[in-house]
Every structure is written in C-alpha cells, then in structure tokens.
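Colleague: no sequence on hand, only this structure:
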C-alpha cells in the first residue's frame, strides 16, 4: 500500500513538473533580474542603466496577472453564457449575431479599442481590461458553441428519457462533455491576452509591458528583452498549467 501511495505521489509530481518548472524560472528571473546585469550589458554596453528599476518586477507581474485574470473571468462569463443562451431553443435565432459580434471583437485591433476607450474611461487599467475582454471573447464563444453543438443528439434524448429537465441536461450532460473543448478556448484566450496586455503600458496601465515600452522609447534593448522574457515565461507557465488541467473528452 505504501509503495502504491509513493508511486501515486511520484506520478502527481511528474504530471505537474512542467508548469512548476516554468513557474520557478519565472519567479527566479522576476526576483533576481539584477543578477543577470552582466549579460544584459552585452546588449547595451553604453547604457548607464541596464536593469529596469522604475518599478519592481514582482509588482509588475502581479498587475499583469490582475489585468489578464479580470478580463479572462469576464470573458468566460460572457462568452460561455452567451454561447449557452444561443444553443437553447429560445435563443437560436441570435446564434449568428453572437458569433459575428465575437469575431468582430478579435478582428478589431486592441490598440484601436484603447484609442476609443481612453477618452471615455480615462487612462489606466480599465480600458485595457475592456480591450482584453473583447479580444478574448472569440475563442471562448466559438469553442463553447462547437463543444455543445458537437454532442450527439442521442445523448440528449437518452437524458430526456431518464426524466432530466433542460437545466439538468445542461449541467450534468452537455457542459461536462463539452468541457475539454471549452477549456481549450479559454486556454487560447488567456494565453493570447497575456502577450496582448503589454500594450496597456501605452495608456498608463502598469504591467510587464512597462519595460518594453520604456526600452522602445529610450532605445534600450535590455529593457525590452527583460519585459519580453518575463511575459513569455508567464505565458508558458499558464499555458502548461492549462495543458495539465485539460480533461479528456469521453
């Protein structure tokens, strides 16, 4: 019995090894960027400042996660909710409209959304969350529609034959079966928005885009690399975490 438990713990550790490794590397660079000053000086030998110090990298990471997380939660609620609504008998007439609106949200450049939102919402975090929300809706809406619509009609009929109500069929049959496809859409949406959120630094929303924008403005390649590497590691961490959470579709 003890050997079985030990084997189970080893399997669990191996299962989460990849996201854990990316997370450790992300935190190590976030907390210890100064230790790499010698390497970054090769990129900017003539610059007085090599490591971005206008804000703590850990604080920037937290703000970046807050923006992406808030936009992601809103996009999941709106996207999944809208997709479920238009797959019900009373909402099917609105299915093309919801699909088109979600598509428009991603084809409309986030920079343009920021340009339109800033005069109304002001500078800072709010317009960035709005832009990320619109940009992240399409994969969630599309995958939720595909997941629910792809369920065999016989499965629904069997559930009705067992006396299930429409709400019970949705909660106990449709959503569990569609979960892998829905989660894949959420994974795509969140991962893309981790990179897209960097543009928020252009409108006063402090995040990991700060060193990138500062580096571009001041011609400091080291700043740009520092911000880009941290954003890339964050995206890899979150994406690998989603990969481990993905259920298999039965």
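Modeller: Arrived safely, thanks for sending. Computed from a predicted model, the values in this text were never measured in an experiment.

Colleague: every contact and neighbour count from this point should use C-alpha atoms.
Modeller: Noted.

Colleague: helices or strands up against the longest helix along the chain?
Modeller: Using DSSP state H to define each element, the chain has its longest helix at helix 57-86. Secondary-structure packing of helix 57-86 (3 or more Cα pairs under 8 Å, 6 or more residues apart in numbering; DSSP states H and E): helix 17-32, helix 95-107, helix 125-149, helix 175-196.

Colleague: need the ones you listed in TSV (columns: distance to residue 55).
Modeller: TSV is the format used below for the helices and strands packed on helix 57-86 (distance: least, Cα to Cα, whole Å):
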stretch	distance to residue 55
helix 17-32	12
helix 95-107	31
helix 125-149	16
helix 175-196	19
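
Colleague: reformat those as JSON lines; add mean neighbour count and distance to residue 206.
Modeller: What follows is the helices and strands packed on helix 57-86, written out as JSON lines (neighbours: other Cα atoms under 10 Å; distance: least, Cα to Cα, whole Å):
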{"stretch": "helix 17-32", "mean neighbour count": "16", "distance to residue 206": "16"}
{"stretch": "helix 95-107", "mean neighbour count": "16", "distance to residue 206": "23"}
{"stretch": "helix 125-149", "mean neighbour count": "25", "distance to residue 206": "8"}
{"stretch": "helix 175-196", "mean neighbour count": "21", "distance to residue 206": "13"}
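
Colleague: to residue 161, which of the ones you listed lies closest?
Modeller: Evaluated over the helices and strands packed on helix 57-86, closeness to residue 161 peaks at helix 175-196, with 18.1 Å, by Cα to Cα.

Colleague: in the protein, which residue is closest to the centre?
Modeller: Computing the C-alpha centroid of the chain and ranking residues by Cα atoms, centre = their mean puts residue 190 first, at 1.2 Å.

Colleague: let me know how buried the closest residue to that residue other than its chain neighbours is, in neighbour terms.
Modeller: Leaving aside its sequence neighbours, residue 190 sits nearest to residue 72 (Cα to Cα, 6 or more residues apart in numbering; 6.1 Å). Counted by other Cα atoms under 10 Å, the residues lying close to residue 72 total 26.

Colleague: do residue 221 as well
Modeller: 19.

Colleague: leaving out sequence neighbours, find the closest residue to it.
Modeller: Leaving aside its sequence neighbours, residue 221 sits nearest to residue 215 (Cα to Cα, 6+ apart; 5.9 Å).

Colleague: ok, now how distant is the residue nearest to residue 190 from residue 155?
Modeller: Distance, residue 72 to residue 155, using Cα to Cα, to the nearest Å: 31 Å.

Colleague: comparison target, given below:
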C-alpha cells in the first residue's frame, strides 16, 4: 500500500501513459483546437523522441559532471587555488552564453545534429555543478580534515574518504539543478536537426500548430518533474544512509 501512495511512481506512470496514449489523443486535441487539420504530432514516435532526448541530456550531463566536479576539486587543492577565479569566470560565461547562440556558432563548424547540441548543453550545465562542488568542499569542517590528516591519510585518501562523502549532498543538489536545466534546454536542439521532445514544439511553432506545441511541452515538463523527484529520492536515500552509518 505504501508503494501505491508513492508520488514518484505515479509521476512515472503518468509520463509513460502520456507517451503511449498521445498518438491516440486526436479526438481530445480536435476538441481543444478544432481549427487544426492535424491535431496530433505523428512524424516521429513520442517514445523514440523521449529516448533521444534523454540520451542527449545524459551524455551532456555526464560530461558536465566530470568537468564541473573535476574543476571544483582542482581549484580547491593547494596547487590549483590560484586558478579558481579563472575557472569560475569561464564557467559563468558558459552559463550566460545563450544556447541558441552556441548552436548558431557550432553548426557551421560541426554541422547539424546532436554534436552542437551536446556542446551547448555542456556549457550550460557545468556552472551549477562547479558551484555546488566548491560550496560542498568549503563546508567540510576543517576539524574533520585535520583529524583525518592526523590519522595518516594522504591527500587523495582525505579527498575520497572524507571530503567528497561529506560534500556529496551539496554536490548532488548542483547535479540535480544542472540536469533539470538541460532537460528543458535540450528541446532547443531540435532547431539544429537533433531529435528531441522539442521537435513537436519547433514544428508547431513553424506551422502555427498549438496542439503540437502543447504535446511537446507537456512531455518535457513532466520529464523534468519525474527526474527532479528521482533526484530528491536519491538525496533522501543518501542522507538516510549517512545517518545509519
């Protein structure tokens, strides 16, 4: 009974049901938008668009985690502290640079498809992870670090066994923000030929088809909510695991 009351489970069920039933919702959208000759997007399977969307977000987010976490660790070590302002400035520029502008610059060099979209999503996703890594490592009590140093731990051992585990909740919050941002931003990738849940939105905008826009927007929004709740569950699990230990 407790499983049946799980909101995350119901969100997942709603998302899957929407994917499966959307192609058969012509009567509903015909009622909502009677002026449209084709009220349901049929050019691509919503399931294939969702898989392509999550693949794009997954690859770009994984690379952003590696870059953000790696840079955050590097500039908090004695050898890299002098590079911290430079790294933060570069990450901030990547966040403030519009993804559409990145796509416009990358397409002539790389071509249409997923590659320019991945570059744009990486640039957009690094800053929250970097900031969370810096904040999480800064919040580790110095007394704990001193005790671990007194126990004979090397710098790498202190990082892996003390600092990163204690900073994990804050870092996870940054990863969560980055991924959610990228789920929404990935819809723009359809403007350069990448298949995503933004494809119905882009086609709807170009063809003045409000139903297409609504269908794509509903799926993107619900996908972001499901992933956000999943991250919340993961954070709860990690905090509970730490208390048990």
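Modeller: That came through, no problem. None of these values were measured; they are calculated from a predicted model.

Colleague: where does the TM-score land?
Modeller: Here the TM-score for the pair of chains, by TM-score structural alignment, normalised by the length of the second structure, is 0.94; 239 aligned residues with a Cα RMSD of 1.4 Å.

Colleague: what sits against whatever residue of the second structure lines up with the residue nearest to the centre of the first structure?
Modeller: Under the alignment by TM-score structural alignment, residue 190 of the first structure pairs with residue 179 in the second structure. Shown in contact with residue 179 of the second structure (Cα atoms under 8 Å, 6 or more residues apart in numbering): 57, 61, 125.

Colleague: what is the burial count for the residue lying closest to residue 203 of the second structure once chain neighbours are set aside?
Modeller: Excluding the flanking residues, the one nearest residue 203 of the second structure by Cα to Cα, 6+ apart is residue 212, at 7.3 Å. Residue 212 of the second structure has 24 neighbours, counted by other Cα under 10 Å.

Colleague: is it true that residue 212 of the second structure touches residue 201?
Modeller: Yes. In terms of Cα atoms under 8 Å, residue 212 of the second structure counts as a neighbour of residue 201; the distance is 5.9 Å.

Colleague: what is the equivalent residue in the first structure for residue 216 of the second structure?
Modeller: Correspondence of residue 216 of the second structure to the first structure, assessed by TM-score structural alignment: residue 227.

Colleague: list the buried ones in the host helix or strand of its match?
Modeller: Element membership of residue 227 of the first structure [criterion: DSSP states H and E] is helix 221-245. Going by neighbour count (16 or more other Cα atoms under 10 Å), the buried part of helix 221-245 of the first structure is 221-228, 230-231, 233-243.

Colleague: and for stretch 64-84 of the first structure?
Modeller: Judged by neighbour count using 16+ other Cα under 10 Å, the buried positions of stretch 64-84 of the first structure are 64-65, 67-69, 71-72, 74-76, 78-80, 82-84.

Colleague: equivalent analysis for stretch 105-113 of the second structure, please.
Modeller: Buried residues in stretch 105-113 of the second structure, counting neighbours by 16+ other Cα under 10 Å, are found at 106, 112, 113.

Colleague: counterpart of the second one in the first structure?
Modeller: In the first structure, residue 112 of the second structure lines up with residue 123, judged by TM-score structural alignment.

Colleague: which SS class is that match?
Modeller: Three-state call for residue 123 of the first structure (DSSP: H, G, I helix; E, B strand; the rest coil): coil.

Colleague: so it versus residue 205 of the first structure, what's the distance?
Modeller: Taking Cα to Cα, one finds residue 123 of the first structure at 7 Å from residue 205 of the first structure.

Colleague: ok, now residue 147 of the first structure?
Modeller: Distance from residue 147 of the first structure to residue 205 of the first structure, by Cα to Cα: 35 Å.

Colleague: residue 154 of the second structure: how many residues sit nearby?
Modeller: 12.

Colleague: residue in the first structure matching it?
Modeller: In the first structure, residue 154 of the second structure lines up with residue 165, judged by TM-score structural alignment.

Colleague: quick one: buried residues of stretch 150-165 of the second structure?
Modeller: For stretch 150-165 of the second structure, the neighbour count (16+ other Cα under 10 Å) marks 153, 158, 159, 162, 163, 164, 165 as buried.

Colleague: ok so, going back, ok, now which ones touch the residue nearest to residue 203 of the second structure?
Modeller: Applying Cα under 8 Å, 6+ apart, we find residue 212 of the second structure in contact with 39, 40, 41, 200, 201, 203, 204.

Colleague: contacts only, for the first one.
Modeller: Translated: residue 39 of the second structure. 26, 29, 30, 33, 209, 211, 212.

Colleague: in what element of secondary structure is it found?
Modeller: Residue 39 of the second structure belongs to no helix or strand when assigned by DSSP H and E.

Colleague: corresponding residue for it in the first structure?
Modeller: Alignment note (TM-score structural alignment): residue 39 of the second structure maps to residue 50 of the first structure.

Colleague: returning to what we had before: and the longest helix of the first structure, how far out from the chain's middle?
Modeller: Centroid displacement of helix 57-86 of the first structure relative to its chain, using Cα atoms, centre = their mean, to the nearest Å, is 7 Å.

Colleague: tell me the angle it makes with helix 17-32.
Modeller: Here helix 57-86 of the first structure runs at an angle of 140 degrees relative to helix 17-32 (axes from the mean of the first three to the mean of the last three Cα atoms, to 10 degrees).

Colleague: helix 57-86 of the first structure vs the second structure, mean deviation?
Modeller: By mean Cα distance after the TM-score superposition for the first structure, the fitted helix 57-86 of the first structure averages 0.3 Å away from its aligned residues in the second structure.

Colleague: quick one, that helix and helix 95-107 angle?
Modeller: Going by the same axes, to 10 degrees, helix 57-86 of the first structure is angled at 160 degrees with respect to helix 95-107.

Colleague: in contact with the aligned partner of residue 74 of the second structure in the first structure, which residues are there?
Modeller: Aligning on TM-score structural alignment places residue 74 of the second structure opposite residue 85 in the first structure. For residue 85 of the first structure, the contact set (Cα under 8 Å, 6+ apart) comprises 91, 92.

Colleague: and for the one 3 residues further on?
Modeller: Contacts for residue 88 of the first structure were tallied using Cα under 8 Å, 6+ apart; there are none.

Colleague: I'd like to know how far it sits from residue 101 of the first structure.
Modeller: Residue 88 of the first structure sits 18 Å away from residue 101 of the first structure, taking Cα to Cα as the criterion.

Colleague: go on, residue 135 of the first structure?
Modeller: Between residue 135 of the first structure and residue 101 of the first structure the distance is 11 Å, computed by Cα to Cα.
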